[in-house]
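A.B. asks: Quick one, what's the 3D model for this:
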Amino acid sequence: MPTIPELVEQLATALKARGQFMATAESCTGGLIAGACTDLSGSSDWFERGFVTYSNAAKCEMLGVPAAVIETHGAVSEPVARTMAAGAVVNAHAHWSVAVTGIAGPTGGGAGKPVGTVWFGWATPMGVFTERQHFDGDRAAVRQATVAHALAGLLQRLTNA
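C.D. replies: Next up, the predicted model:
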């Protein structure tokens, strides 16, 4: 798998070739995906903005996630990831987005959602796609794996578009 900086460079190339922009909607990564994107000089040519929506209230207010969806499914769920991704595209006026919501640990996990559980959402011109992953390791490892998977997933969808 390419490194995070390599993924960002490939993503930048693909987005710039289309004249399009991306946004991020992050919970468990706290802005690390946006940070990785903006580490690359010239990212303003393809990166629109990032939403760090760590609290449930932020997910509702900034991305339009209905509180009832969080109450019914929990913040770490497919419907929340899907709505976060869609809300990022709408509220950022971007073409593409990636959203992540998960449990990086070491606390917060449970039987149905252990530490390392992450839901991803990718909003694309073809629709919104979601995926659940589980990553092993400590908090830092889970967050880094989440960043890499989020970027790789967006790049894959861009490449296949």
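A.B. asks: drop to CA atoms for contacts and neighbour counts, all remaining ones
C.D. replies: OK.
A.B. asks: residue ranges of the helices in this structure, please?
C.D. replies: 4-18, 32-38, 56-63, 67-73, 78-92, 139-160 (DSSP state H).
A.B. asks: Could I get these in a markdown table, plus columns for mean neighbour count and distance to residue 109?
C.D. replies: Listed next are the helices of the chain as a markdown table, based on neighbours: other CA atoms under 10 Å; distance: least, CA to CA, whole Å:
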| stretch | mean neighbour count | distance to residue 109 |
| --- | --- | --- |
| helix 4-18 | 17 | 26 |
| helix 32-38 | 20 | 21 |
| helix 56-63 | 18 | 17 |
| helix 67-73 | 13 | 15 |
| helix 78-92 | 24 | 16 |
| helix 139-160 | 19 | 12 |
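A.B. asks: Would you do the same for the sequence below? I want to compare the two.
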Amino acid sequence: MVTVYVVKVRVATPRTGRTARRPAVTAASPNVATRVLASARQQGLSVAVAESLTGGSVCASLVAIPGASDVFRGGVVAYDSSIKTSVLGVSAELLAEAGPVSLDVAAAMALGVQTLLHSDVAAATTGSAGPQSHGGVEAGTVCVAAVTGTGLWARTVRFDGDRDEVRAGANEAALALLEAALSDPDSISSWRQGT
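C.D. replies: Predicted structure coming up:
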């Protein structure tokens, strides 16, 4: 049995309380990707990624690191909901009930790519990059998930900015959640449990 932990997070600037903007290119992402791969390598684990709104940028962040092929199995870009269903095994009922931008769909995508690519750990991204809402979900809403042998975690994050900024934030959030799941799962297991 897998326990799902969820958290909803809104990133805000301390001074204004307004939602923070994320730069389209971040210097932190390569470092996080390096740590994800190093942690997986140290534990003898393989990694896979399923992506929707990020369109392959999480995979690109990982393969940009020399030696990624030691642990990175691959990824699936499932931008269209029919691909989420036919390739990743996300149920059509779940997509209809929860919508494509949801914690449940992110979790199902992570589990689907883990199974499809026979990986030990996996991450997934889905969201609404904007400029308009998607499936009734406000632009800038991102759901990421990570699954390991010890648990499944999903998180909703909200970013302001243009499409590039939202997608860059989603990329960073997915890698950060995967890093936490690999290196310090106790740090995220205190998140409130949900469905």
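A.B. asks: on that earlier part again, so which of the helices of the first structure comes closest to residue 129 of the first structure?
C.D. replies: helix 78-92 (7.1 Å; CA to CA).
A.B. asks: Could you give the residue range in the second structure aligned to the closest one?
C.D. replies: Helix 78-92 of the first structure corresponds to residues 103-117 in the second structure, going by TM-score structural alignment.
A.B. asks: hang on, the earlier thing: now render the helices of the first structure as TSV, adding distance to residue 47 of the first structure.
C.D. replies: Formatted as TSV, these follow (distance: least, CA to CA, whole Å):
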stretch	distance to residue 47 of the first structure
helix 4-18	8
helix 32-38	7
helix 56-63	17
helix 67-73	28
helix 78-92	10
helix 139-160	13
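A.B. asks: Tell me which residue of the first structure matches up with residue 157 of the second structure.
C.D. replies: That one, residue 157 of the second structure, aligns with residue 133 by TM-score structural alignment.
A.B. asks: What sits closest to its match if chain neighbours are left out?
C.D. replies: The shortest distance from residue 133 of the first structure to any non-neighbouring residue, by CA to CA, 6 or more residues apart in numbering, is to residue 118 (5.3 Å).
A.B. asks: Can you report how many residues lie near residue 27 of the second structure?
C.D. replies: 8 (other CA atoms under 10 Å).
A.B. asks: Return the distance of it relative to residue 45 of the second structure.
C.D. replies: 25 Å (CA to CA, to the nearest Å).
A.B. asks: and the spatially most central residue of the first structure, what is it in contact with?
C.D. replies: By CA atoms, centre = their mean, the first structure has its centre lying nearest to residue 99, at 2.6 Å. Residues in contact with residue 99 of the first structure (CA atoms under 8 Å, 6 or more residues apart in numbering) are 24-27, 81-82, 84-85, 88, 120-122, 150.
A.B. asks: go on, residue 101 of the second structure?
C.D. replies: Contacts of residue 101 of the second structure by CA under 8 Å, 6+ apart are 126, 127, 128, 134, 135, 137, 141, 142, 143.
A.B. asks: Aligned counterpart of the second one in the first structure, please.
C.D. replies: When you say that, I think you mean residue 127 of the second structure. Match for residue 127 of the second structure (TM-score structural alignment): residue 102.
A.B. asks: neighbours around the nearest residue in space to that match that is not next to it in sequence, how many?
C.D. replies: With CA to CA, 6+ apart as the criterion, residue 102 of the first structure has its nearest non-adjacent residue at 4.0 Å, and that residue is residue 118. A count of nearby residues for residue 118 of the first structure, using other CA under 10 Å, gives 27.
A.B. asks: residue contacts, residue 118 of the first structure?
C.D. replies: Going by CA under 8 Å, 6+ apart, residue 118 of the first structure touches 76, 100, 101, 102, 103, 132, 133, 134, 135, 146.
A.B. asks: let's see 10 Å
C.D. replies: By CA atoms under 10 Å, 6 or more residues apart in numbering, the contact list for residue 118 of the first structure reads 27-28, 76-78, 81, 100-104, 131-135, 142-143, 145-146.
A.B. asks: Which residue in the second structure aligns with it?
C.D. replies: Under the alignment (TM-score structural alignment), residue 118 of the first structure pairs with residue 142 in the second structure.
A.B. asks: any idea how far residue 95 of the second structure is from its match?
C.D. replies: Taking CA to CA, one finds residue 142 of the second structure at 16 Å from residue 95 of the second structure.
A.B. asks: same deal with residue 76 of the second structure?
C.D. replies: Counting by CA to CA, the separation of residue 76 of the second structure from residue 95 of the second structure is 18 Å.
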